[in-house]
Structures are given as structure tokens and as C-alpha cells.
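K.L.:
What shape does this take:
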Amino acid sequence: MTTICPVCNGWQELSSVCSHCKKYVEDKGRIMDYYDDYSAYMPIDQMKMEDGYQDFQEHLCPHLVVCESCGNEEIAFVQE
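P.N.:
Okay, here's the model as predicted:
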């Protein structure tokens, strides 16, 4: 069964703070889109089975978030 990320589909915004400086981070999209030139075009569920996270089993969408203040990059998991 395929689940849908509410952030990727624009139904809600990702609101998270940096673990280092506690300022709000900017959502840069799904982490899988940054793996290589063609990963953004691969089936989402296939990428989830190969990315090393428990996101497929737990219905999570991993997003890259970047803190504009300190430059810290993190993964934020969104419940699908």
C-alpha cells in the first residue's frame, strides 16, 4: 500500500528546528532526490527500500532540512 507525504503534496508545511542552534530550518525536499541524477525519477517506494532508513515500514518520508543560521543539515521524518 502506498502512502502519501502531506509535506511533499503541499497539504502541510514542515516545521522543525535545528538541533544545534534551535532556529527554524528550511525544507529542501526528499533526501532521496539528492542521491544521484536520476533518483528523483525513481519510484518512491523502491527508493525507500534501498535508502537504509525504516521509512518504508513506518510510512515516513525523509526530508533534508538545512539551517540557514548555522548551516547544519539534518534529516526530518514526516509521517505519511
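K.L.:
Going by C-alpha atoms from here, please, whenever you check contacts or count neighbours.
P.N.:
Fine.
K.L.:
residue ranges of the helices in this structure, please?
P.N.:
44-50, 55-58 (DSSP state H).
K.L.:
Nearest approach to C18 belongs to which of the ones you listed?
P.N.:
When these are ranked by proximity to C18, the top entry is helix 55-58, at 21.0 Å, counting by Cα to Cα.
K.L.:
returning to that earlier point: mind putting the helices of the chain into JSON lines with mean neighbour count?
P.N.:
Formatted as JSON lines, the helices of the chain follow (neighbours: other Cα atoms under 10 Å):
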{"stretch": "helix 44-50", "mean neighbour count": "15"}
{"stretch": "helix 55-58", "mean neighbour count": "14"}
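K.L.:
Distance-wise, check Y34 relative to C21.
P.N.:
24 Å (Cα to Cα, to the nearest Å).
K.L.:
quick one more, to check against the first:
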Amino acid sequence: MYVCPLCNKLGQKNYQCPTCLTSLEDCGRLMDYFDNYSPYLEIDGTKLVDGYPNDQKNHQCPHVFYCPNCLTEQVYLIDEIIF
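P.N.:
The predicted model follows:
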């Protein structure tokens, strides 16, 4: 079974804002922002409609990262690990 290390608190990723070089904050899975019920849906099912056509096949989890300094948002694909 593949799991996202960020969603499951098994690790962290540190990225810098491409605009101002401030450390970005992880705001969670992209799919959780689709609507009020998205966080409760099956992860593999939501990956089929998240706008990243290969994230399910490549075992990646799209996460939103936010810059508190310049308000920039970035989406990074986090490699899932076998658990």
C-alpha cells in the first residue's frame, strides 16, 4: 500500500517560494480544497479528477504550499512511499 508521507506525518518537505524565497507552508492535499466533502472521499477516486493525469499511476500526492510573505500558492507532487 502506498501512502503520502506528508498526509500521514511520516516526513516533511521544505520548499522556498519561487517569488520571494520565503519558506512555503504545507496546506495539505489539493483534493481537499475541491468542495466541503472532498476530504472524506476515497483518495484514489479523487486523484482521477484532480487535474494531474498521472498522479495515481505514479503514486504521487498533490499538495498545496503557501507563501505567507507574498501570498503565492504552489502545487508540488509528493512521492508516496510503500507502507
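K.L.:
TM value for the aligned chains?
P.N.:
The TM-score (TM-score structural alignment, normalised by the length of structure 1) is 0.92; 79 aligned residues with a Cα RMSD of 0.9 Å.
K.L.:
Turn the helices of structure 1 into a markdown table, columns for distance to S15 of structure 1.
P.N.:
Output for those, formatted as a markdown table (distance: least, Cα to Cα, whole Å):
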| stretch | distance to S15 of structure 1 |
| --- | --- |
| helix 44-50 | 22 |
| helix 55-58 | 19 |
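K.L.:
Of these, which is nearest I75 of structure 1?
P.N.:
Short answer: helix 55-58, nearest of those by Cα to Cα, at 11.7 Å.
K.L.:
contacting residues around that closest one?
P.N.:
45, 48-49, 61-62 (Cα atoms under 8 Å, 6 or more residues apart in numbering).
K.L.:
let's see 10 Å
P.N.:
Outside helix 55-58 of structure 1, the residues within contact range by Cα atoms under 10 Å, 6 or more residues apart in numbering are 2-3, 44-50, 61-62, 77-80.
K.L.:
For the residue lying farthest from the centre of structure 2, which non-adjacent residue is closest in space?
P.N.:
Using Cα atoms, centre = their mean, the residue of structure 2 lying farthest from its centre is C20. It sits 20.9 Å away. Among residues not flanking C20 of structure 2 along the chain, C70 sits closest, at 7.0 Å (Cα to Cα, 6 or more residues apart in numbering).
K.L.:
so what's K48 of structure 1 up against?
P.N.:
K48 of structure 1 touches 32, 54-57, 59-62, counting by Cα under 10 Å, 6+ apart.
K.L.:
To which residue of structure 2 is it aligned?
P.N.:
If you follow K48 of structure 1 across to structure 2 using TM-score structural alignment, you land on K47.
K.L.:
Now A40 of structure 1. Nearest residue, chain neighbours left out?
P.N.:
D33 (4.4 Å).
K.L.:
I'd assumed S39 was in contact with that neighbour.
P.N.:
Yes. When contacts are counted by Cα atoms under 10 Å, D33 of structure 1 is listed as touching S39 (5.4 Å).
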